[in-house]
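this one's structure only:
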């Protein structure tokens, strides 16, 4: 399957809202769920026990938001989700020990691809409840014909900015470890 077909399937999945409602055949005899499973884009995106903690990874390469999702899942991880102040602080503490350029931005899992203004986490379809938007964000700007639907984290401030999903950025993957 080519990248275009996968991205179309992923967008269809996001727009349907859940994996269970994506059982309609869209490519021959393949459903969105089939395509996501085949491309390893389904993940357990939460702690398996109460004593779980997060492990983070910043890959060396940059990618679009969709490529970030795919890469993290290929590694058995998910794109980072910042669910509360504790998650934000934990990530900030970890980032402080990493080498990256001052002011660098990273993709995180939040997006409003399914419905403008309603942000959800990556592939979980869980609504974003904790938000750390930079002043004036999210603004859903139109950049050369593409609307900003995906969210980047600005490391200097730990604030969020919406950006076009096709922008190439570094990204942060996470995995819950017991």
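Good, I have the coordinates. Source: prediction; values computed, not measured.

C-alpha only now, for contacts and for neighbours.
Noted.

residues contacting residue 162?
137, 138, 139, 140, 148, 149, 150, 151, 152 (Cα atoms under 8 Å, 6 or more residues apart in numbering).

next, the residue nearest the centre of the chain: secondary structure please.
Centroid-nearest residue in the chain: residue 109, 2.2 Å away (criterion: Cα atoms, centre = their mean). Here residue 109 is recorded as strand under DSSP: H, G, I helix; E, B strand; the rest coil.

for comparison:
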């Protein structure tokens, strides 16, 4: 009887020991994955992979993949936002350019010719009064620097008015003709033959366009005469 119990006890110990070994092997098999070499790399000397380490690694990979997906989604949203902002900015710049262009238009009463604004008066004034009137409009009596500009201005003069004041004068220094707007010496001129001659007792110090008779040529004449006039200013 004693032999039977002893034998049974030994058998039970053997079964328990084998059960522990089998459980350990099952745990090890959870992280064993076939690879091109046969198995996943093992911890040195054990032939197994730590289950906890394997699980944590998988969790880290999954977490990184999730973060990457979130960043990619955020990048797509950022690209869309940037595209919208670019379109909005482009539209705003276009509106600003149109507003700037509109602001550069000539003021009421002026005509745009060749990039400048011109005012052709209907009232007659002396040369000093004409200049004063031009200045009240933020302008000056016209400065003419090219033949093309002279013809352009003349083309807009009234057919019924032969004489028009312009900004040429030698009021400060006899014989030194300058433009009232800049005090610059005349470089282009279109004087009538024999002009300027300072006739009538040396009182002709202001310039005009003799439009009707002399084909847009200039003449010097007394500044106290009353003529219509041409003002000039830059675009706003």
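It's in. Here the structure is a predicted model, which is why all the values come from computation and not from measurement.

distance between whichever helix or strand residue 213 of the second structure is part of and the chain's centre?
Per DSSP states H and E: residue 213 of the second structure is located in helix 211-214. Relative to the mean C-alpha coordinate of its chain, helix 211-214 of the second structure is positioned 48 Å out (Cα atoms, centre = their mean, to the nearest Å).

what ranges does the first structure have for its helices?
Remark: helices assigned in the first structure by DSSP state H are 3-16, 32-38, 65-74, 85-96.

right, so of those, which gets closest to residue 163 of the first structure?
helix 65-74 (9.5 Å; Cα to Cα).

and the angle for that closest one with helix 3-16?
Computed by axes from the mean of the first three to the mean of the last three Cα atoms, to 10 degrees, the angle separating helix 65-74 of the first structure from helix 3-16 equals 90 degrees.

what span of the second structure lines up against helix 65-74 of the first structure?
The counterpart of helix 65-74 of the first structure in the second structure, using TM-score structural alignment, spans residues 127-136.

now that stretch on the first structure. Mean distance?
Its aligned residues in the first structure lie a mean 0.4 Å from stretch 127-136 of the second structure after superposition (mean Cα distance after the TM-score superposition for the first structure).

residues of that stretch that come out buried?
Neighbour-count burial for stretch 127-136 of the second structure, counted by 16 or more other Cα atoms under 10 Å, picks out 127, 130, 131, 132, 133, 134, 135.

likewise for stretch 125-137 of the first structure?
125, 128, 132, 133.

and the first one, how far is that from residue 30 of the first structure?
Summarising the geometry, the distance separating residue 125 of the first structure from residue 30 of the first structure, computed by Cα to Cα, to the nearest Å, is 21 Å.

before we move on, what about the third one?
Using Cα to Cα, we find residue 132 of the first structure at a distance of 38 Å from residue 30 of the first structure.

what's residue 147 of the second structure aligned with over in the first structure?
Going residue by residue (TM-score structural alignment), residue 147 of the second structure aligns to residue 85.

spatially, what comes nearest to that match if we skip its sequence neighbours?
residue 130 (7.7 Å; Cα to Cα, 6 or more residues apart in numbering).

residue contacts, the aligned partner of the one you found in the second structure?
By TM-score structural alignment, residue 130 of the first structure lines up with residue 188 in the second structure. The contact partners of residue 188 of the second structure, taken as Cα under 8 Å, 6+ apart, are 144, 145, 146, 147.

of these, which are reproduced in the first structure?
Compared against the first structure with both residues aligned by TM-score structural alignment, their matches' Cα atoms under 8 Å, those retain 144, 145, 146, 147.

may I ask which two of those are separated the most?
Of all pairs in those, the most separated under Cα to Cα is 144 and 147 at 8.0 Å.

more neighbours: which of the two?
Each of residue 144 of the second structure and residue 147 has its neighbours counted (other Cα atoms under 10 Å); residue 144 has more, 21 against 12.

for burial, what's the neighbour tally of the spatially closest residue to the more buried one that is not a sequence neighbour?
Nearest non-adjacent residue to residue 144 of the second structure, counting by Cα to Cα, 6+ apart: residue 150, 6.0 Å away. If you count neighbours by other Cα under 10 Å, residue 150 of the second structure ends up with 20.

against residue 144 of the second structure, how distant is the spatially closest residue to residue 159 of the second structure that is not a sequence neighbour?
Once flanking residues are discounted, residue 159 of the second structure sits nearest to residue 212: 7.4 Å by Cα to Cα, 6+ apart. Distance of residue 212 of the second structure to residue 144 of the second structure, computed by Cα to Cα: 18 Å.
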